[in-house]
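Student: When you get a sec, could you give me coordinates for this:
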Amino acid sequence: MLMVAAIPFGARVAMPKLTDVELYAWIAQAEAGARIEYHCGFLGIDVTPVISTLPEPERRQLADLGQAALGAFEKGLVHLMQERVGPDRFAYIAVARPRPKAAATSLSALLLEERAA
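Tutor: Model (predicted):
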């Protein structure tokens, strides 16, 4: 089971690297307003093959994570935020949104659909 602590606004907390599946699991159990830092760095550069300094497997995992966060945002499940932590360095944060009262599909179905895409 993924255990994630809420991050107070403005706090800098070292977070373990997440996978897209772990982000989905967090979204599924998070209460509205809960926050998770899913990356710290410069996401656009860190996922780009030619300029990223990350090893290829880690770069691909981060790209999948970024796409998962974007997909969850597009489905209205999270807000995405950035906080500047230094020159060319940002904390990328997902904030859980309230669950829709009458959803046409379940949250699990939405997340599985995103994972398959």
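
Student: rest of the way, CA atoms for contacts and neighbours
Tutor: Fine.

Student: can you list the residues that contact the longest helix seen in the chain?
Tutor: Longest helix in the chain by number of residues (criterion: DSSP state H): helix 56-74. With CA atoms under 8 Å, 6 or more residues apart in numbering as the contact definition, helix 56-74 has outside contacts at 18-20, 23-24, 38, 43, 46-49, 52, 78-80, 94, 111, 114-115.

Student: Now show me the structure for the sequence below, then we'll compare the two:
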Amino acid sequence: MEMIVMPLNEFTPAKARQLTDIEFCAWIGQAMPGDRLEYHRGFLGIDTTAVISTMPEPERRRLGALASAAHRAFEAALVHLVQVRVGPDRFAYLAIARTKPRHAPIPFSQLIATEEAA
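Tutor: Here you go, the predicted structure:
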């Protein structure tokens, strides 16, 4: 599984096959404090919104699940989330691994995306 891990000042185009929420969680499990992962490049708010995103529906859903997993990891104090402008209306979204908390472990099921049936 190839991951994009880079120093904060290096930005290369995101890989063609995009990261999934499961791959993101796997990266968190093995990341050392300070490791960086670019998990999206674009405009996350627009790219994940159904009525305005130009992404195909499966890609938009994958990205929504990834963004949710990143936010849950942030709330669990596992990563810092950073965005860096790389052009007009274009950002690199980075997760920076934090020191793992010493308290009770966080179950994997809390990190992966779950959607309730509508």
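
Student: circling back: have a look at how far, on average, the longest helix of structure 1 is from structure 2.
Tutor: In the superposition against structure 2, helix 56-74 of structure 1 averages 0.4 Å from its aligned positions (mean CA distance after the TM-score superposition for structure 1).

Student: tell me the angle the next helix or strand after that helix makes with helix 56-74.
Tutor: On the C-terminal side of helix 56-74 of structure 1, the closest following helix or strand by DSSP states H and E is strand 78-86. Here strand 78-86 of structure 1 points in a direction 130 degrees away from that of helix 56-74 (axes from the mean of the first three to the mean of the last three CA atoms, to 10 degrees).

Student: List the buried residues for strand 78-86 of structure 1?
Tutor: For strand 78-86 of structure 1, a neighbour-count test (16 or more other CA atoms under 10 Å) marks 78, 79, 80 as buried.

Student: before we move on, back to that, mind checking how far the longest helix of structure 1 is from the chain centre?
Tutor: Its chain's average C-alpha position is 8 Å from that of helix 56-74 of structure 1, according to CA atoms, centre = their mean, to the nearest Å.

Student: And for stretch 91-101 of structure 2?
Tutor: 9 Å.

Student: Give me the residues contacting it.
Tutor: Contact with stretch 91-101 of structure 2 is made by 11, 28, 31-43, 70, 77-86, as judged by CA under 8 Å, 6+ apart.

Student: Just the buried residues of it, please?
Tutor: 91, 92, 93, 94, 95, 96, 97, 98, 100.

Student: cool, and stretch 38-50 of structure 1?
Tutor: Of the residues in stretch 38-50 of structure 1, those scored as buried under the neighbour-count criterion (16+ other CA under 10 Å) are 38, 39, 40, 41, 42, 43, 46, 47.

Student: And the last one, how close does it get to residue 63 of structure 1?
Tutor: Residue 47 of structure 1 sits 5 Å away from residue 63 of structure 1, taking CA to CA, to the nearest Å as the criterion.
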